[in-house]
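Asks: What follows is a predicted protein model with its sequence.
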Amino acid sequence: MSTSETHPGTSQPPSALLSGRRIRAALIGTGAIGRGSHLPALARLAEEGETEIVAAVDIDATAVEEFCRETGIPHAYTDLEQMLREQRPDLVSICTPPTLHREQTIAALRAGAWVWCEKPPVPTLADYDAVEAEEGKDGGPYASIVFQHRFGSGSQHVRRLLAEQAMGRPLVAHCQTTWYRDTVYYAVPWRGRWATEGGGPAMGHGIHQMDLLLDLLGPWSEVRAMAGRLVHDVETEDVSTALVRFESGAMATIVNSVLSPDEVSRIRIDCERATVELTHLYGHSNENWRITPAPGVAGDEAAAWQDFGADVPSSHLEQLRELVASMRAGERPRSSGADGRTSLELIAAIYKAAFTDTTVRAGEIGPGDPFHTAMHGGAPGWAPVAPVAAQEVSA
C-alpha cells in the first residue's frame, strides 16, 4: 500500500487521521540539537494540546533511557524501525548526523510518518532526490528541512515587501555567514570530512543564511565561486565566496567562513527605493532588521515599511507550528520537496564552480554529474584521498 495515499493499515488520507487529536511525535537523536531545540518546540506544542512526544531513539541505550526519564517521554528505543512499528508516530524529528538522514527519513516516510529533519538535510543531491521520491504525492507524508530562519515576523514582513516590490526591484544583495571555529572544534572526528559532515561552512554553517536569501529573492540562475583551506587541516573548505545571479536579474555576493573572530550573520538587499538589512548571529527578531529608504521616499510610505507587527522571533518553534498546520491540512510544508532542494542545489553549485573554475547554471547538476553524488565531485585536491594499500606501500 502506498504511503502517498494512505497511512499504513488504513483507507483514509493521512490528514484525516490527525483530525481532533494530538500529533504523536518521536525524537531521533538525543544530543545537543535534539535536547536544546527540537524538544522545547515539541514540548511547547504539547502544552498547547497540539502534540505528544511518545518516544525517543538513540544508539546509546543509557543516554536515551536517562533522557526519557528526565523529560517524561514514555518510550526509549535504540532501534528506529522497532520504534516506528510499535509507536506508529505521525511525526519524526531527526536530530542525528547528516550521514544518517537519508536512511532514517526514508524509513519514517515508509512507515507513514512526516519528517522534520535537521540541516543539512542529506550529504548530496542524489540523497535528497532519493528522499523526495519516497514522499507522498497527495496529502503526505512529507519530509521538511529545519530552516527556521525563514520563519518569524521579520522574514515574513520582508518577504511580503519584496514579493510586492513595495520598495522596487531587488538589485544587489550580500549574504554573509562569517563565524569562528578553532582547532578544538575540528578535533571532533566527524567534522571537516565530506563523508560525515557533508561539507564545510557552506554546508554546515552558511546554509541557513543562503536559504533565507533564496526564500526572499527567489530562484537563482548562475554561480561563480572560490573556496579554500586557509587555516584548518580538513578535507572540506574552511572559507568560500560566491557570485550569484538570480532569475530576476539581481546579483549577490555570498561569503561563508569559519575563520572570522568577529562573528556575524548578515543579509543585505538593495532595492530601487530602499535597503533592507538583517544583522544577527544564530536567530533574529524584529529589532535585527533595518530598512533604509532611498532619498525622496515619502515618510509615510517608509514608515509603513518599518511596521513589522508583533515581534515573533525566528525559531524551531515557529517552523514547527507551520509544519503541524500543514500536516493537519494535508498540504506540502515549506522547506520540503523542490522548495527544500533549492538551497542544497545552490551549495552543490558553489562547490562545483569553485572546484572546477567554471560558471554553474541552475538545473545542470543532475544524475551523471559527479557533484550530484558527492559535494566534492571527485575534484583533485578536494576529494578524500583513499588510503594506500599495504602491498602498494611495500612495492
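Replies: Sure thing, it's come through.

Asks: C-alpha only now, for contacts and for neighbours.
Replies: Fine.

Asks: Just give the closest residue to residue 225, not the sequence neighbours.
Replies: Distances taken as Cα to Cα, 6 or more residues apart in numbering place residue 242 nearest to residue 225, at 4.1 Å, with adjacent residues excluded.

Asks: What separation do you get for the one you found and residue 80?
Replies: Distance of residue 242 to residue 80, given as Cα to Cα, to the nearest Å: 39 Å.

Asks: quick one, which of those two is more surrounded?
Replies: Relative neighbour count places residue 242 above the other of residue 242 and residue 80, with 21 against 17, counting by other Cα atoms under 10 Å.

Asks: another structure for you, compare them:
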Amino acid sequence: MINHAINQDRRDFMKNSAAVAITLLAPLKGFSAHKNPIIILRSSWQTVNIGDIGHTPGVLALLEKYIPEAHVRLWPSDVGNGVEEMLMKRFPNLKIIKTDQDKTQAMAEADFMLHGSGPSLVARVTLEDWVKTGKPYGVYGITFPGVYGTPDQAKKASPKDIELLNNARFAFFRDSVSLEIAKELGVKCPVMDFGPDGAFAVDVRDEASADAFLKSHDLQEGKFLCVIPRYRYTPWWKIPSKKRTIDQEKDAINQKMKEHDNGPVRDAIVAVVRQTSMKVLICPEDETQVEIGKEMLYDKLPDDVKGKVVLRGKYWLTDEAVSTYLRSAGLFGLEMHSPIMCIGNGIPATVGRFGEQSSKGFMWKDIGLGDWLFDMDTPKDVAAMTPAVLEMAKNPKDAKKKALRARDFVVKKQQETMAVLKKNLYS
C-alpha cells in the first residue's frame, strides 16, 4: 500500500499541478486560424528499444488528437529496422525528414519545433540551429539533466541546456524530480510543469502478429502476465549495429548485480505460476534482454514452473509488443517504457529501478502508482515485489481499476500540455 508520506507528496503534487493547469488553460490570446501550422517533431532516437521507438508514435497520436489541423514533419535520428513502415501504417500523411534538403526546407517552412520525449535534451544541436531562425520551440516530456550516477552527478547540466530550456516556450518534464532539479539549476522557462512521457499515448498495433504468437504458445487473453529482465547498464556493446567496444567497468557491475536484480523477478514468476492460474511471458524491451531473459529468468526456473512460462526468443517492434500487452493481465520487471505503454492503455504494470538510472522511474509516484515502484537497492522494496505481482495476478479487476486511475491522470495532463502547445502555435 502507498504509505502516508507518498500520499501526501502526491496530494501536494496534484494540487500544484491543478494550479498550473488553470494558468495553462487560460483563454488563448492572439488565436489565428489563417493557416495550418507546420510542426517539426524532433524525435525517434533509436530503434533497438521499443520504448525509444514509442516516444514518436505517442506524440504523433497526441498531435493528431488535439491539433488535427497541424501538418507534422518528423525529424528522426533513426527510423530503420521496420520503424518507418510501422509509423507510416499508423500515420499515412506523415512526412519524414530524410535528406539535408528536407531539413533545410523544413527549417524554412515550419512554424514550431517540438523536442520529443527522451532521456535528456537529446537534440540540443538541432535546437541550437533552430534558435537561429528566431521561431519558437518547446520541450515535451524529458528527464533532466538525464545524467546517470549519484544524486550529485545527476544534477550536473550544461549551461547550454539551461539556456535552451530558458528560451523555450515551455518545458515539460516526465518526472517531478527532473522538474525540481531544473528549478534548482536555475531554469526559468515561462511554462515548466510535469508532462507525461509521450509513450503513454502509443496506439500502434500489430494484432495479427500478436495473435499468432500467443496462439502458438497457448497464451490466452487475460490469463498471462508479461515480465521484462535487464542489466543495470544496457550493454550496448552486445548490439552489433551500435559498433561499441565493451565497457569493462559497466560490464563488471552488470555481472555482479544480475542475480541480485533479476532473482526477485524470477521469484515473482515462480509465485505467480505456483499460486495462480496465470502463465508468464518473458519478453524484451531492448535487443539485449532476449539473452538475459533466458539466462537469468527462464533457465533458472524450477522444472514445475517452466511449463507455464514462455520465453520470447527474439526482439520485436512496439506495435506487436503493445498488442501483446493489451491481451495480458499486466506486466512486471525491471523496465520503464513497457510499463508506460501498458498504463497508457489501461493495463496494470509495475516498475523496478536502480540507483544507476536517471530519475525517470519516479514518474510512477507522480501518476499515483508509488506502491508499484520498486527500488532494487532497497531491501523492503525488493521484498514487496512478489506480493504486489501476486496481488495483480489474483485480483486483476482491482489492478485494472488502479491502472485506469493512473491513465486518467495522465490523459488530463496530456490535454493540458497539448493546450499549451496549441496556444503557442497561434499566439
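Replies: Now that the structure is in, tell me what you want to look at. Predicted, not measured: the structure shown is a model, and the values here were computed from it.

Asks: TM-score for the pair, please.
Replies: The TM-score (TM-score structural alignment, normalised by the length of structure 1) is 0.38; 219 aligned residues with a Cα RMSD of 5.8 Å.

Asks: ok, back up a step: quick check: buried residues in the helix or strand that contains the residue nearest to residue 225 of structure 1?
Replies: Secondary structure assigned from DSSP states H and E places residue 242 of structure 1 in strand 239-246. Neighbour-count burial for strand 239-246 of structure 1, counted by 16 or more other Cα atoms under 10 Å, picks out 239-246.

Asks: for structure 1, longest strand please?
Replies: The longest strand of structure 1 (DSSP state E) is strand 259-271.

Asks: And that strand, what's buried?
Replies: Neighbour-count burial for strand 259-271 of structure 1 [16+ other Cα under 10 Å]: 259, 263, 265-271.

Asks: Show me which of those residues is closest to residue 349 of structure 1.
Replies: Nearest to residue 349 of structure 1, judged by Cα to Cα, of the buried residues of strand 259-271 of structure 1 is residue 267 at 19.9 Å.

Asks: ok, that closest one - contacts?
Replies: Shown in contact with residue 267 of structure 1 (Cα atoms under 8 Å, 6 or more residues apart in numbering): 173-176, 209, 213, 277-279.

Asks: same thing but at 6 Å, please
Replies: By Cα atoms under 6 Å, 6 or more residues apart in numbering, the residues touching residue 267 of structure 1 are 174-175, 277-278.

Asks: Quick check: of those residues, which lies closest to residue 39 of structure 1?
Replies: The closest of the contacts of residue 267 of structure 1 to residue 39 of structure 1 turns out to be residue 278 (Cα to Cα; 27.4 Å).

Asks: Starting from the longest strand of structure 1, tell me the next helix or strand along the chain.
Replies: Next along from strand 259-271 of structure 1, by DSSP H and E: strand 274-280.

Asks: Would you tell me what helix or strand residue 24 of structure 1 is located in?
Replies: strand 23-28.

Asks: Skip ahead from that strand and say which helix or strand is next.
Replies: Assigned by DSSP H and E, the successor of strand 23-28 of structure 1 is helix 32-33.

Asks: now for that following helix, which elements pack on it?
Replies: Counting contacts by 3 or more Cα pairs under 6 Å, 6 or more residues apart in numbering; DSSP states H and E, helix 32-33 of structure 1 packs against no other helix or strand.

Asks: Name the residues of the next helix or strand after that helix that are buried.
Replies: Downstream of helix 32-33 of structure 1, the first helix or strand assigned by DSSP H and E is helix 39-47. Across helix 39-47 of structure 1, burial judged by 16+ other Cα under 10 Å covers 39, 41-43, 45-46.

Asks: how about CSV for the contacts of residue 267 of structure 1, with neighbour count and distance to residue 56 of structure 1 added?
Replies: As requested, these are arranged in CSV below (neighbours: other Cα atoms under 10 Å; distance: Cα to Cα, whole Å):
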residue, neighbour count, distance to residue 56 of structure 1
174, 19, 40
175, 24, 36
277, 19, 39
278, 21, 36
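
Asks: of those, closest to residue 145 of structure 1?
Replies: residue 175 (20.3 Å).

Asks: what's that closest one in contact with, if anything?
Replies: Counting by Cα under 6 Å, 6+ apart, residue 175 of structure 1 touches 254, 266-267.
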